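Undergrad: Just need the structure, nothing else, for what follows:
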Amino acid sequence: MNNSCSHVTGECYGCFDGYWDSFCDHECNTTSYGEGCRQTCSVNCVNQLCHHETGFCNSCNESRLGDFCEIGRQQEDESGGGASILAVVGALVVILVILAVVGGIFIWRNRKQKSTEKRKDENDIHLSNWTFRFHTAPFEECEAENGEVTAASAPTNSVTDTIAVSVQELKTYIQQHSVDSHFLDQFLSVPMTSGSPQTCGVLPENIKKNRYKNIIPYDASRVPLLTVDGEKDSDYINASFVKGYMTDKAFIASQGPNDIVLNDFVRMLWEQKIDKVVMLTNLIEEGKKKCSMYWPVEGEEEFGDVSVRLLTTHVFAEYTIRHLRLSKSGEPCRHLTQFHFTAWPDKSVPESPWGLVDFHHRVMAVPGSGPVLVHCSAGVGRTGTFIGLCNLLKEAEATGSMDFQSVLWKLRQDRMHTIQTVEQYKYLHKVALVGYYTAGTIINVKDMHFRLADLESDEDNSTSSRNYKQEFDAVVEVCDATVPKIREPINEGDQTVYQNLGGTANRRKDRLSNILPNPAYRPDLTAAVPHEDTYINAVLVPNLTKNGHDILTQLPLPLTVTDFWRLVTQFNAGLIVAFAADSDQPDETVGDFLPKSETEPFENDRFLVETKHHTERGLVSEFTLTVHKKIVPGMDSSITETKKTLALLLCKTSELDPESVLELQEQISFRRPTGSSRTIYMCRNGADHCGLMCVQSILLDRLKFDQCLAVPVVVGSIKAIRPQVIPTVDQYKCLYRVLKLAYDSQNVYGNVTDVSSASEI
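TA: Take a look at the predicted model:
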């Protein structure tokens, strides 16, 4: 209202008629209208549906007329008097004329029928589809929890002709249909809603309890709360029981609570004895509040009659795990684990399926007795995708196949609009493929020696569940099916795949034409002077606790030395782990970028790099570098920091046996920066040696924290970003053997003892 809002939060001080919520970005529910949505649509409107601003009825009940359906037909007839007789006579004349015209058309069409029969049939089909959509207009658009608009379909009681895909054929199936309309056709064939009654959610007293006006639970599957103080409307919350694979009420799909229902949401956790919550949205996304916080930042907080205490928080790259304790006066306290996936971008799907699969492993590893509560913002899109993944993997385990279309239909029988977009439906196929092939591959340390003996078995040993080569090949094949191909463009207009954006000028900055950065992960350099290029052949990769934090890049070419130091300074590198080019065979493609000695710094027109405290430590030369940025004409005046100090570990060997890798990892662990400072891993091609060290570092951190080996999941997550990482089965074996060596010798982190919270995770 009047463009007036809080200068801190942007929340509105008032909304125009027909709109509500903190940012006035939601229309009134379909049964309310006007200022603050406080007025209720006329009971004479069909289904009590009216325009959110004016209150005019969409259509009237039988024998009612007028904008608000306030006029009875009998009343109108009485007021019409004798004029109605004239109207009847006029109508009869019009009808006679219409009959004459129709008769003429009928005769003409009969003469043309045979010659146009085929075309007529096709047109009838198209007209029928169009008319059908027109008559379902009230359900035509759905305000998605990720901001998208999705088409709805009419209710139906079944879906036929579904195809269960064998897990052995799933990879080929995904590749075959990656560019055609197959997934779209399947998605559109399943109605968004079952047509079941939704009367409770649209009652006037419940309207504001719905985060989105057209995401309403079915009466038959909604989660009823216990009434409070005899208030009949206190039993409603926008949440639905959802079936698992061959299991009733395995899940509760819920909207993320708004402030109005915050206490009700916590009450539902208590009443339904929830011990696992899966949260798939962030609290704020693109400036909009997607979910109210139902746990304390620290300590304890009361939500109605239920107190919630935060016990522990563990932050990982793409998700956070919190342990909560719920208590209520006079009753034993309960414990709950919240799994919060933080890497699902608004209005999209995650770039890679590996993070969600790792997250799913976490959720399933924790035992639970009640239903798993899953929520995002609306509780349908991301929520439906995760529940669909759970059910598909159970189906694959039981039958060896997955019926995606049937799973989609079954979900929508319990909650409308689950899996909202075709992009989510496509993504579900990729996640299910990765989830199936990585099932059972996360090894607890207590089972390490048994499982490694199994992996060490001969390739032809039929009694082995999976050996190194088979597991490695599976990871490579799954990545091949789920990761977009990256190559140089055939011509300047070729935009069919991810490529080295920027054309010919940037291709000279790539050492190898088959190792290019995916633009989704490439760090964009900042132009400090006019027209300066922003491209560098590098990718952002996660470490254990931060997504997109560290960097893999190639040793700089003579052309890209300045770009490399721009990367170091602009992305706050605190440690560089570099594999030197072989000094016995000089490589002219590697530019000079380091000081030659403490008295001979490196210098070009943009940077001066000095070194002190050069130390030789076994396989590593350790340097302390000071990088000075030069101020040049045209440089951005906002740049004030001109000096940076960091460490460089220069690895002098490329013979990376497990003992050498472990020794290098010890040095990396000792010098690894903290806080926001990054680690840059670099080698000649930006993938092979530096990729091994990056992956091994994450695996050792997980061994320390989780007491588990998660090799396929971690390798897959990095190969999804840089496919050339871990290129051979020998490197893949090395990862396992270093973990075993580290655990047995306790050489990297000291005693690897049980972490009290890790066993729960």
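Undergrad: From here on, just use CA atoms for contacts and neighbour counts.
TA: Fine.
Undergrad: Packing partners of the lengthiest helix in the chain?
TA: The residue-count maximum for a helix in the chain (DSSP state H) belongs to helix 83-112. Counting contacts by 3 or more Cα pairs under 8 Å, 6 or more residues apart in numbering; DSSP states H and E, helix 83-112 packs against no other helix or strand.
Undergrad: What is the subsequent helix or strand relative to it?
TA: helix 117-135 (DSSP states H and E).
Undergrad: Which positions in that next one come out as buried?
TA: In terms of neighbour count (16 or more other Cα atoms under 10 Å), helix 117-135 has its buried residues at R133.
Undergrad: The helix or strand following that helix packs against which elements?
TA: Using DSSP H and E, the helix or strand that follows helix 117-135 in sequence is strand 141-143. Contacts defined by 3+ Cα pairs under 8 Å, 6+ apart place strand 141-143 against strand 149-151.
Undergrad: this one as well, want them side by side:
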Amino acid sequence: MSSPRNFRADAVKDYKRDDSVTEDLDFRETLPSSSQKKKSKVLGNEANSKKVKKLSLQKIPHDNYEYSSEEASESESDHSVWTPHGSLGRDRWSSEYGGSAGPSQTVSPLLSDIHKIVTEGELNQLAQIRPLIFNFHEQSAIKDCLKMLEKKVAEYDIIQEFMDLEFKNLPGEFIFGNQPSNREKNRYRDILPWRVCIITLKNTSKIKLTVLLAGRFKIGHLVRDWGCFHSWQDKDDSTRVPLGKGKDYINASYIRIVNYEEEYFYIASQGPLPGTVDDFWQMVLENNSNIIAMITREIESGIMKCYHYWPTSLKKPLELKCLRIFLENYQILQYFTVRMFQIVEKSTGTSHFVKHLQFTKWPDHGTPASADGFIKYARYVRKSHLTGPMVVHCSAGVGRTGVFICVDVVFCAIEKNYSFDIMNIATQMREQRPGMIQTQEQYHFCYEIVLKVLQKLLTLD
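TA: Modelled structure (predicted):
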């Protein structure tokens, strides 16, 4: 167990990616594989995949916006924070200027704190993770945990852990992603949501089982080898995120991680393509998600990693088929950019507010040189979360996305004096979406981040 033994859980009652399917499917030969050199509780208890009560629906006019179906200019802004003039009648968000929060950019914050969404001091404070109970016993447990994790890293045990994960990450059946009408909605041919079935065994309750394409655990083998098969039923929507009443397809998966008494709820999604922007925002709205965590730049090493799916101007909203997306405010920080969006349903005029947090310091290859910036980013994302599952995406929606989800769960566990197991978290993720935490280097980065947090924790008074 990669953790401070129990972290006094009893005292705190209040609180794959091998290269996926190697069998090349003829009808998707035009799509790149994710392994190629890229060419071309929620802590939310009430949020789940069912209908949840919407938090921020209201009818608000936007008389001061210029409606345009054209994409706004992507010129760089002269400042790190911009807000719309007269928008929403919010006195705290006001400016006489229009700016651009377009492509990923690094601009030194120069404005006074009154215009900032978050200060560097607040981020530094968030990065200081401290358990609810921090007595002598807990400090001793944390020291033991730290020694154990350091030993695993020093002796390369985590390499074996990752290899074991690859073995567990068996190819599943991607029935929806492979349908002809959905092929163009996938960025990579080998990263698709699982098809999951419910298997009923004689004299037992129902269990989840991923149906394998060519494995020994096909239905017939359950009958022949186990002699216990009774019936089975498709549960295609159990991890696949459905859109609308017709349960249309988007390359995104529900991810639920259980650690002690807590369930952490996310949507892991690929970065939108030009043809899936409407679907992506529909997914955000239908799941009542107030957070989008984007862990990629739009273009890296000259390669398109994610389509620019948000408005770039404070004056011109992004016009979609059924929705209108307004950029209300933004701030460019050292490691990430914060954007405040309002989604307006054209048919009803109701609004939903979303905070978009884009981490911009992940290098084109490998992992960030320092864990500090990513720790601040992850903590601010968690602090900002209010409703629905967090929507997390990178390019494919598995590698960096998996790293974020893993460390977010661990940070929450440390705060509540719960033990944690990084390999168990990764295993749970991969059971719900293939290839989560895609490379050995990313897996090592998860340990590096956790070690950094625990080492800092032991320096506290």
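Undergrad: coming back round to it: list the buried residues in the longest helix of structure 1.
TA: By neighbour count on 16+ other Cα under 10 Å, the buried set for helix 83-112 of structure 1 is empty.
Undergrad: Kindly name the residues of structure 2 that line up with that helix.
TA: Counting by TM-score structural alignment, helix 83-112 of structure 1 falls onto no part of structure 2.
Undergrad: which residue ranges form the helices in the stretch 351-461 of structure 2?
TA: With DSSP state H, counting those that start in this stretch as the criterion, the stretch 351-461 of structure 2 has helices at 372-384, 399-415, 422-430, 440-457.
Undergrad: residues in contact with the residue nearest the centre of structure 2?
TA: Central residue of structure 2 (Cα atoms, centre = their mean): V392, 2.0 Å from the mean position. Taking Cα atoms under 8 Å, 6 or more residues apart in numbering, we find V392 of structure 2 in contact with 266-269, 292-295, 401.
Undergrad: Map it across to structure 1 for me.
TA: The equivalent of V392 of structure 2 in structure 1 is V374 (alignment by TM-score structural alignment).
Undergrad: before we move on, the earlier item: how about the residue nearest to the centre of structure 2, nearest residue that isn't a chain neighbour?
TA: The shortest distance from V392 of structure 2 to any residue other than its chain neighbours is 4.7 Å, reached at A293 (Cα to Cα, 6 or more residues apart in numbering).
Undergrad: Return the residue of structure 1 aligned against the one you found.
TA: A293 of structure 2 maps onto V278 of structure 1 when the alignment is built from TM-score structural alignment.
Undergrad: Name the SS class of that match, please.
TA: Judged by DSSP: H, G, I helix; E, B strand; the rest coil, the three-state class of V278 of structure 1 is strand.
Undergrad: go on, G271 of structure 2?
TA: G271 of structure 2 ends up coil, using three-state DSSP.
Undergrad: and it, how many residues sit next to it?
TA: The number of residues packed near G271 of structure 2 is 28, by other Cα atoms under 10 Å.
Undergrad: Now which residue in structure 1 aligns to it?
TA: Using TM-score structural alignment, G271 of structure 2 pairs with G256 in structure 1.
Undergrad: Tell me who's in contact with its match.
TA: With Cα under 8 Å, 6+ apart, G256 of structure 1 has these contacts: 211, 290-292, 375-379.
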